[in-house]
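Participant: Could you work out the structure for the sequence below:
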Amino acid sequence: DSTNTRAMQALGAGLTRPKAWVAEYQTLGRGRAQRRWHQGMGCGLSVSIALPVTCPVSMQALSLRVGLALAEAVKRYGVLDVGLKWPNDLVWQGKKLGGILIETRRAGVVVGIGLNHLRLRHEASAIRQPMTSLQEALGWRLPRRAQVLAELLRRVLHEISTVSDTWQRRYAQFDALLGRTISVSEGESAVWRGVAEGVDAQGYLQVRTAQGLRSCRAGEVSVRVNEHLQGQDQ
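Facilitator: Next up is the predicted model:
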């Protein structure tokens, strides 16, 4: 089962106030492009927040704002070099630490968050990209999952309910693509390259190419970094 599925069902049934679902394990978790994954018992945090009310944050920027709250929560526990890989990955030392999935329907929005707390070696072979966990990043300083969950929910709910003109500057502090040469493929079209120059107020990735500045929309592109984060799909 999936927390996002439960949250979407609740919206369809007429949910009238924000509500969160938290799972000890998931058998049908999903990410972008409907990629499937599972979470072992007690290994991570799987949280979905259903928002049946109008959100002041634009849909394009919502994933980035949630990621920002997630990065700031993780940094608070001591992962100082945590980064955000546009549009929806939390990374540490070039490996995926967590991710965000935003799903919409007429009745509202569901914010899905996955954060790796513990790492089981036998799960690594099922993952398409390098993965890491809070346990690997923090060692003996690893906080309890309940502590991380409380901090995460507090920051996310504040971030998505607040109009902010500073979020881009805060995001830039965690931007794992900023200043890097990246390759972008748009569907079946040819790959083009450029240097990532951050995100605009709408949450579009800005890429400087030989022809000028181009904007990328989440959900329309796949980004590969040519250095450091090489080979990690969005």
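Participant: going forward, measure contacts and count neighbours with C-alpha atoms only.
Facilitator: Fine.
Participant: Check the offset of the longest strand along the chain from the chain's centre.
Facilitator: Longest strand of the chain, by residue count under DSSP state E: strand 95-105. Strand 95-105 sits 4 Å away from the centroid of its parent chain (Cα atoms, centre = their mean, to the nearest Å).
Participant: List the contacts of it.
Facilitator: Strand 95-105 is contacted by residues 8, 31-32, 62-63, 66-67, 88-91, 109-116, 129-134, 229 when judged by Cα atoms under 8 Å, 6 or more residues apart in numbering.
Participant: So what's the residue count around S189?
Facilitator: Residues within reach of S189, counting by other Cα atoms under 10 Å, total 8.
Participant: That one is in what secondary structure piece?
Facilitator: Using DSSP states H and E, S189 sits in no helix or strand.
Participant: the strands in this structure, which residues?
Facilitator: 19-23, 26-30, 36-39, 44-51, 82-85, 89-92, 95-105, 108-116, 181-185, 191-199, 205-209, 212-216, 222-225.
Participant: ok, and for stretch 52-64, which residues are buried?
Facilitator: Neighbour counts over stretch 52-64 (16 or more other Cα atoms under 10 Å) mark P52, V57, M59, Q60, A61, L62, S63, L64 as buried.
Participant: give me every residue that touches the last one.
Facilitator: What it means is L64. W86, P87, N88, Y171, G203.
Participant: what about 7 Å?
Facilitator: The neighbours of L64, taking Cα atoms under 7 Å, 6 or more residues apart in numbering as the test, are P87, N88, G203.
Participant: Alongside the first, I'd like the structure of this one:
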Amino acid sequence: MEDLLFILSNGKFHSGEDLGKKLDISRAAVWKKINKIKALGLPLQAKKGCGYRIIGGLDLLKKEEIYANISPIAKSLLVNLKILSTVSSTNVFAKNIAEVSNSCGYIVLAEAQTEGRGRRGKSWISPYGCNLYLSLVWGFSGGVKEIEGLSLAVACAVLRGLTKCGAKNIKLKWPNDLIYEEKKIGGILLEVVGDPSGYCQVIIGVGININMPERFSQHIDRAWTNISKLLNPGVSRNILASSVIEELLLLLKNYKNLGFSNYKDEWLMNDNSIGKWVQLEMMSNSVVGFVRGIDSSGGLILEVEGKVQVFNGGEISLRECK
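Facilitator: Alright, predicted model coming up:
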């Protein structure tokens, strides 16, 4: 199917006969592949006398283009870059790799996820060829103490990558969302495998809405938007992916020594919630308070009924009070 998608990605009509010749398969085999593409939900058009096309074309991920836009320093930290057509979840795929080997510097991207996951067990809607679904594995020798505040630092790194591609006025929402004009544009999911007090590997999952079709709104439980309208002209998914990968690798290279304190001010400069009343939803209860900032480990400093409390990430959701 991937070979047919590559041909159709230019958005032009291709007759069934021409497709069969290019792929060296029968018309019946072409038809089977066409049906598989339809099942992906792509805007496939069939027109008598013209053939088939994907309306608007597809900006497919290409390893060589991503590599070409990563600096030598970042490239030296990248041990493997794998691009999958469809996967249940890039985080699950990367986690499976990390559980059986030292995979520090392993990155996997996918065109689509069938069981994409966000924080708090929520689904991450992941249609084919539209957005960025990325997971990166990185090792830490000092256990979970070394990764305090990492999810917030990762959000800062992703923001840097998006800004390099022209996106402006994107804000950060504790603990690890990226938003634009109060609408979600991306999110981050961290998972850990290994020894919590010794060598462990962190799977960093990043999802960015680039060209999410409007028809998927019915499956998303909060306001969202796409980043494509904010990017410089000519910025492809591959360039965006390389920019985000570059910033993530450079962050991770130095995180053990620098820690979150090196990124705290950057977070505060882009924090969308500071100075606002918010409601925190936790597993068993909720609290309303005034956001005073974040502490040195990335915990949220909240004034609740006149008393200052610090809340750490995990299964907590933050919503601004109306």
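Participant: TM value for the aligned chains?
Facilitator: The TM-score (TM-score structural alignment, normalised by the length of structure 1) is 0.89; 225 aligned residues with a Cα RMSD of 1.9 Å.
Participant: returning to that earlier point: the longest strand of structure 1 corresponds to what range in structure 2?
Facilitator: Against structure 2, the aligned range for strand 95-105 of structure 1 is residues 183-193 (TM-score structural alignment).
Participant: distance from the matching stretch to structure 1 after superposition?
Facilitator: Superposing on structure 1 and averaging over aligned pairs (mean Cα distance after the TM-score superposition for structure 1), stretch 183-193 of structure 2 comes out at 0.5 Å.
Participant: What residues sit buried inside that stretch?
Facilitator: Within stretch 183-193 of structure 2, the residues that qualify as buried are K184, I185, G186, G187, I188, L189, L190, V192, V193, counting by 16+ other Cα under 10 Å.
Participant: May I see those residues arranged in JSON lines, with distance to I239 of structure 2 as well?
Facilitator: Converted to JSON lines, the buried residues of stretch 183-193 of structure 2 look like this (distance: Cα to Cα, whole Å):
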{"residue": "K184", "distance to I239 of structure 2": "21"}
{"residue": "I185", "distance to I239 of structure 2": "17"}
{"residue": "G186", "distance to I239 of structure 2": "17"}
{"residue": "G187", "distance to I239 of structure 2": "19"}
{"residue": "I188", "distance to I239 of structure 2": "19"}
{"residue": "L189", "distance to I239 of structure 2": "22"}
{"residue": "L190", "distance to I239 of structure 2": "24"}
{"residue": "V192", "distance to I239 of structure 2": "28"}
{"residue": "V193", "distance to I239 of structure 2": "30"}
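Participant: Look at stretch 102-110 of structure 2 and report the distance between its end residues.
Facilitator: End-to-end distance for stretch 102-110 of structure 2: 21 Å, by Cα to Cα, to the nearest Å.
Participant: neighbouring contacts of that stretch?
Facilitator: 77-87, 90, 94, 97, 133-139.
Participant: now stretch 275-286 of structure 2
Facilitator: Applying Cα under 7 Å, 6+ apart, the contact partners of stretch 275-286 of structure 2 are 287-292, 315-321.
Participant: in it, what's buried?
Facilitator: Applying 16+ other Cα under 10 Å to stretch 275-286 of structure 2 flags W277, V278, Q279, L280 as buried.
Participant: now stretch 2-10 of structure 1
Facilitator: Quick answer for stretch 2-10 of structure 1 (16+ other Cα under 10 Å): S2, T3, N4, T5, R6, A7, M8, A10.
Participant: Next one: the first one relative to L64 of structure 1, how far apart?
Facilitator: S2 of structure 1 sits at a distance of 22 Å from L64 of structure 1 (criterion: Cα to Cα).
Participant: I'd like the strands of structure 1 written out as JSON lines, with distance to R144 of structure 1 added.
Facilitator: Rendered in JSON lines, the data for the strands of structure 1 read as follows (distance: least, Cα to Cα, whole Å):
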{"stretch": "strand 19-23", "distance to R144 of structure 1": "15"}
{"stretch": "strand 26-30", "distance to R144 of structure 1": "19"}
{"stretch": "strand 36-39", "distance to R144 of structure 1": "17"}
{"stretch": "strand 44-51", "distance to R144 of structure 1": "11"}
{"stretch": "strand 82-85", "distance to R144 of structure 1": "19"}
{"stretch": "strand 89-92", "distance to R144 of structure 1": "19"}
{"stretch": "strand 95-105", "distance to R144 of structure 1": "16"}
{"stretch": "strand 108-116", "distance to R144 of structure 1": "12"}
{"stretch": "strand 181-185", "distance to R144 of structure 1": "36"}
{"stretch": "strand 191-199", "distance to R144 of structure 1": "33"}
{"stretch": "strand 205-209", "distance to R144 of structure 1": "34"}
{"stretch": "strand 212-216", "distance to R144 of structure 1": "37"}
{"stretch": "strand 222-225", "distance to R144 of structure 1": "33"}
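Participant: Go through the ones you listed and name the closest to W140 of structure 1.
Facilitator: Among the strands of structure 1, the nearest to W140 of structure 1 by Cα to Cα is strand 108-116 (15.7 Å).
Participant: Mean per-residue distance, that closest one versus structure 2.
Facilitator: Averaged out, strand 108-116 of structure 1 is 0.7 Å away (mean Cα distance after the TM-score superposition for structure 1).
Participant: Could you check how far that strand is from the centre of its chain?
Facilitator: The answer for strand 108-116 of structure 1 is 8 Å, by Cα atoms, centre = their mean.
Participant: neighbouring contacts of it?
Facilitator: With contacts defined as Cα under 7 Å, 6+ apart, strand 108-116 of structure 1 is touched by 4, 7-8, 11, 43-53, 97-104, 132-134.
Participant: Now with 6 Å, please.
Facilitator: Applying Cα atoms under 6 Å, 6 or more residues apart in numbering, the contact partners of strand 108-116 of structure 1 are 4, 44-52, 97-103, 133.
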